[in-house]
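In: Below are the sequence and a predicted model for it; my questions follow.
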Amino acid sequence: MTATATPSAPRSTLTVLRRSAWLASALFWSAFAVVEGMHHGPLAGGLALLFLVVPDLTFLVALGDTPRMAKGQLTPRAVPYYNAMHRALIPLALMAAYTALPIDWPPAFAALCGWIAHISYDRAFGYGLRTEEGFQRG
């Protein structure tokens, strides 16, 4: 066994474990969103589905700049929006606020379930936040 093979093995195992945990999270929040939609009606289900997609609509910011970008690069003007919509702490903090405050509108919670499910799927499949230049962070 070479010295270079040893450090990469734990990292790839850690990566598999991390992505598996994100996938479990994605499946949990997807199921929770479906249950919310079934229990609270089509508006809740529709918002959950909408927020499962909305974070990637940030790609539309500065769409005209796209032809000048490298393969896999997001336009730098879109990066702050993309990163804001792909930070897991934002929907989790809003879920905590929803739970702690006297808010009672289940479609909002269903939307948050869809949002955190989207982020979890992205992390499970290897997509994360972007650098200022628009590339995936290592």
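Out: That came through, no problem.

In: Please count neighbours and contacts with C-alpha atoms only from this point.
Out: Will do.

In: where exactly do the strands run in the protein?
Out: For the chain, no strands are identified by DSSP state E.

In: what packs against the longest helix seen in it?
Out: Assignment by DSSP state H gives helix 5-40 as the longest helix of the chain. Using 3 or more C-alpha pairs under 8 Å, 6 or more residues apart in numbering; DSSP states H and E, the elements in contact with helix 5-40 are helix 42-53, helix 106-124.

In: Determine which stretch of those is the most buried.
Out: Counting by mean count of other C-alpha atoms under 10 Å, helix 106-124 has the highest mean neighbour count of these, with a mean of 25.

In: which helices and strands does it pack with?
Out: Applying 3+ C-alpha pairs under 8 Å, 6+ apart, one finds that helix 106-124 makes contact with helix 5-40, helix 42-53, helix 89-100.

In: Take this one as well and set it beside the first:
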Amino acid sequence: MSRLEQGYVTGNLHWLLRLEGVTIFVFALMAYEFMGFQWGFFVLVFLVPDLSILAYFHSSRVGAIAYNTMHSYILPLMLFAYGFFVSSSTVNQIAIVWIAHIGFDRAFGFGLKYSRGFRYTHLARLGHSKENS
């Protein structure tokens, strides 16, 4: 079965999506600095969205749902909008770190997960195999 048939992005689109991740990560870092937030907080909470991986102990399906919920831009962008409208710099700080985390993951090829297992993402199958070449 080809990569396309398995649901993976192929060719130049794969690299475009990874470049998009780099761009979002860099933009989030610039926004974080511009807003004058403390970098210690950034380092402390940067990997928090990855705690969603623990849901894989329940099942691949629940793990994929939890991971995708925490690694989609929808919630952190909604959180940022909320922080903007209520003038909460703390909420915006959390949202920016969350957005940076997702961009970082996408830049390194960690895409949204399929329910068949953690290694199956919309960008590629994680790990070394002939399919990934």
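Out: Perfect, thanks for sending it. Just so it is clear, the structure is predicted and the values come from calculations on it, not from any experiment.

In: which of the helices and strands packed on helix 106-124 of structure 1 sits most buried?
Out: Comparing these by mean neighbour count (mean count of other C-alpha under 10 Å), helix 42-53 comes out on top with a mean of 20.

In: Please determine how far the residue nearest to the spatial centre of structure 2 is located from G109 of structure 2.
Out: Most central in structure 2 under C-alpha atoms, centre = their mean is I102, positioned 2.5 Å from the mean C-alpha point. Distance from I102 of structure 2 to G109 of structure 2, counting by C-alpha to C-alpha, to the nearest Å: 11 Å.

In: and what of F46 of structure 2?
Out: In terms of C-alpha to C-alpha, F46 of structure 2 sits 17 Å off from G109 of structure 2.

In: Ok, A64 of structure 2 next?
Out: According to C-alpha to C-alpha, A64 of structure 2 stands 16 Å off from G109 of structure 2.

In: between the two, who's got more neighbours?
Out: Neighbours per residue, other C-alpha atoms under 10 Å: of A64 of structure 2 and G109, the larger number sits with A64, 24 against 21.

In: and the more buried one, what pairs with it in structure 1?
Out: Structural alignment (TM-score structural alignment) places A64 of structure 2 against V79 in structure 1.

In: nearest residue to that match other than its sequence neighbours?
Out: G134 (5.9 Å; C-alpha to C-alpha, 6 or more residues apart in numbering).

In: dump the residue contacts of the one you found.
Out: Counting by C-alpha atoms under 8 Å, 6 or more residues apart in numbering, G134 of structure 1 touches 73-76, 78-79.

In: Among these, which ones are in helices?
Out: Using DSSP H, the contacts of G134 of structure 1 in helices are V79.

In: Please pick the buried ones from the contacts of G134 of structure 1.
Out: Among the contacts of G134 of structure 1, those scoring as buried are 73-76, 78-79 (criterion: 16 or more other C-alpha atoms under 10 Å).

In: Check the alignment and tell me where H14 of structure 2 lands in structure 1.
Out: With TM-score structural alignment as the criterion, H14 of structure 2 lines up with T15 in structure 1.
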